[in-house]
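Trainee: here's a sequence, model it:
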Amino acid sequence: MRVAVVGGTGRVGRPLVEALRRGGHDVVVAARSTGADVVTGRGLDGALRGCAAVVDASGPSWLSTRRARDLEGFFAAAADRVGDAAARGGAQHLVVLSAVGVDRLSGPPLLAGKRAQEERARRAPLRTTVVRATPPHEAGADVAALTREGDGAVVPPLLVQPLAVADLAAELARVAVGPPRGLLEVAGPRTEDLVDMARRTLSARREPLELRELARHALRRRGRRRGHAARPRRRPDAHDLRQLAARRLGAGVSGPPVAQPVRPTRPDLRRTP
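Mentor: A predicted model of the protein is given here:
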């Protein structure tokens, strides 16, 4: 099957392209570096023409507090351009990567952007599957980068169920080559604190950054305490954060070593009515 991956050079897009190719599929990488730009729409028609399925794993190339407010506009416009180009190119299935929590949390700019992306994607003139995923293991450090001021950053004490990017990519590949399924949610196998995740990843990267927690009562008042945590079935963690950080970043991470071997498993997947 010919499948286009929009954002195919990004954190999720790159392993998704690899997973699809391992499955024997003809993959088109649609990214600015390959001449397809979701911001201007330039090159999208040519890239998506003749593809049976299109996966939208695109995201902005910037990450700063000053421009975080623009996320909603970015994702809405990109979804319109991708959906229209996919339909014109003859695609039968559009897969959109979204985030768990978009239907019940209103504060974070990323979720507002993803909510706008979902709404626009569902208006596209072709059948759509929305895959809502919990944050990756690197999410804590991403939040720290977004809120960084000088040598400090603010990370909210949210409970999340981080999902390894490799597992998410494998699930997106399975969804892309299958029939449209409406709405799915994918979550990691266990709950972790976002602040702890940030500390471990920053320690692995040897980034001396002071983390400050937001007051928990303020988070509860805003209705954010539930964070991105879903309620999947418990399974052994195939990608423990400490092993993942040490393996990918080549640096030690604080905390006791993990004794059990790492074995790849399928991420928890829940069908949402």
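Trainee: drop to CA atoms for contacts and neighbour counts, all remaining ones
Mentor: OK.
Trainee: just the strands in the stretch 1-150 of the chain please.
Mentor: Secondary structure of the stretch 1-150 of the chain by DSSP state E, counting those that start in this stretch: the strands cover 2-6, 26-30, 53-56, 93-99, 127-133.
Trainee: the structure of the following sequence is requested for comparison with the preceding one:
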Amino acid sequence: MATFSFADMPDMTGRTVVVTGANSGIGRVAARVMAGRGARVLLGVRDVAKGHEAAASMTGETDVRRLDLADLASVRAFADAVDEPVDLLVNNAGLMIPPLGRTADGFELQFGTNHLGHFALTNLLLPRVTGRVVTVSSVGHRAGSIEFDDLNWERRRYRAMSAYAQSKLANLLFTSELQRRLTEAGSPVLATAAHPGMASTNLLRPTGPWARLRAVQNGVVHLVAQSEEDGALPTLYAAVADVPGDSYAGPGGLGETRGAPRLVGRSRAARDTAVARRLWTVSEQLTGVTFSLTRADAA
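Mentor: Now for the predicted structure:
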């Protein structure tokens, strides 16, 4: 598909979609578009009131449910309450460069939310997923490295952008290893990834001690960033386009900052299969959630 726009979205009547972080930004746009095409959309949100506000702006069938990806107990409760087949899981929610914080389980906030929360959610829901798992990463993954000796920033001086880049790199390594395991199990489910380029979303909201400087920087960014609607297109492309497993979609314009979505490249670190396998093993150990799909399940 040379170009892709909202007009290319297929009818999704009869499909069930789970979108995390669907109350704002590209998650809200993606949920709105798919609900408008007939899908039943489960909005997994930390703030239920904001989730209902978002749902009220959508047409079609929506169901707002609480999901705090920074709390594995919340992730398990959400997954346990999903008792229907899920055609599409969109791992969209995320944090970007907050001050140092910890999840309810003691993980560094960005790694714990952006990667480990979605890792646990995906594996818990996987026996019910029938179509695709789309995980939202970032061009910021190119600056990332997986520091296995201190994944949760307990000994290093905390650097919010480095922690963000690590979490976004983890998203891509997770997608690759998930697809390898799905293929090995004989499952028809596809794992794909996407990034929104430079999109004007709440992730650009300044926080922390450098908030004033960031506000000035973000003001410049907002002038050149594409809209939330355009930022959501790569996610939708990765969700419905005819692409192979482990595909990575992003804007096709200059520097992948904006433009119509297409398949894009990733860093050498994101293609390291050995690191991907090790990260999966470590993630299982940290979350207590494992990949349990077998060939019998996939048949």
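Trainee: re the thing from before, just the strands of the stretch 1-150 of the first structure: most buried one?
Mentor: Among the strands of the stretch 1-150 of the first structure, ranked by average contacts under mean count of other Cα atoms under 10 Å, first place goes to strand 53-56 (a mean of 28).
Trainee: who's in contact with that strand?
Mentor: Residues external to strand 53-56 of the first structure that are found in contact with it (Cα atoms under 8 Å, 6 or more residues apart in numbering): 2-7, 48, 82, 86, 91-97, 176-177.
Trainee: mean distance, that strand to its aligned residues in the second structure?
Mentor: Average distance, strand 53-56 of the first structure versus aligned residues of the second structure after superposition (mean Cα distance after the TM-score superposition for the first structure): 0.8 Å.
Trainee: translate Asp80 of the first structure into the numbering of the second structure.
Mentor: Structural correspondence for Asp80 of the first structure with respect to the second structure (TM-score structural alignment): Phe119.
Trainee: could you dump the strands of the stretch 1-150 of the first structure into CSV with distance to Leu168 of the first structure added?
Mentor: Shown next, in CSV, are these (distance: least, Cα to Cα, whole Å):
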stretch, distance to Leu168 of the first structure
strand 2-6, 14
strand 26-30, 17
strand 53-56, 13
strand 93-99, 10
strand 127-133, 8
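Trainee: quick check: which of those is nearest to Leu71 of the first structure?
Mentor: For the strands of the stretch 1-150 of the first structure, proximity to Leu71 of the first structure was assessed by Cα to Cα; strand 93-99 is nearest, at 13.1 Å.
Trainee: on that earlier part again, burial count for the match of Asp80 of the first structure?
Mentor: 27 (other Cα atoms under 10 Å).
Trainee: Gln285 is in contact with that one, correct?
Mentor: No: taking contact to mean Cα atoms under 8 Å, the distance of 11.5 Å between Phe119 of the second structure and Gln285 leaves them out of contact.
Trainee: so for those two, which residues contact both of them?
Mentor: When contacts are counted by Cα under 8 Å, 6+ apart, the set common to Phe119 of the second structure and Gln285 is empty.
Trainee: could you find the closest non-adjacent residue to Phe38 of the first structure?
Mentor: I think there's a mix-up here, since residue 38 of the first structure is Val and not Phe. Residue nearest to Val38 of the first structure in three dimensions, not counting chain neighbours: Ala78, with 5.2 Å by Cα to Cα, 6 or more residues apart in numbering.
Trainee: all helices of the second structure, in order?
Mentor: 25-36, 48-56, 72-81, 109-110, 118-125, 160-184, 211-224, 228-240, 273-287, 295-298 (DSSP state H).
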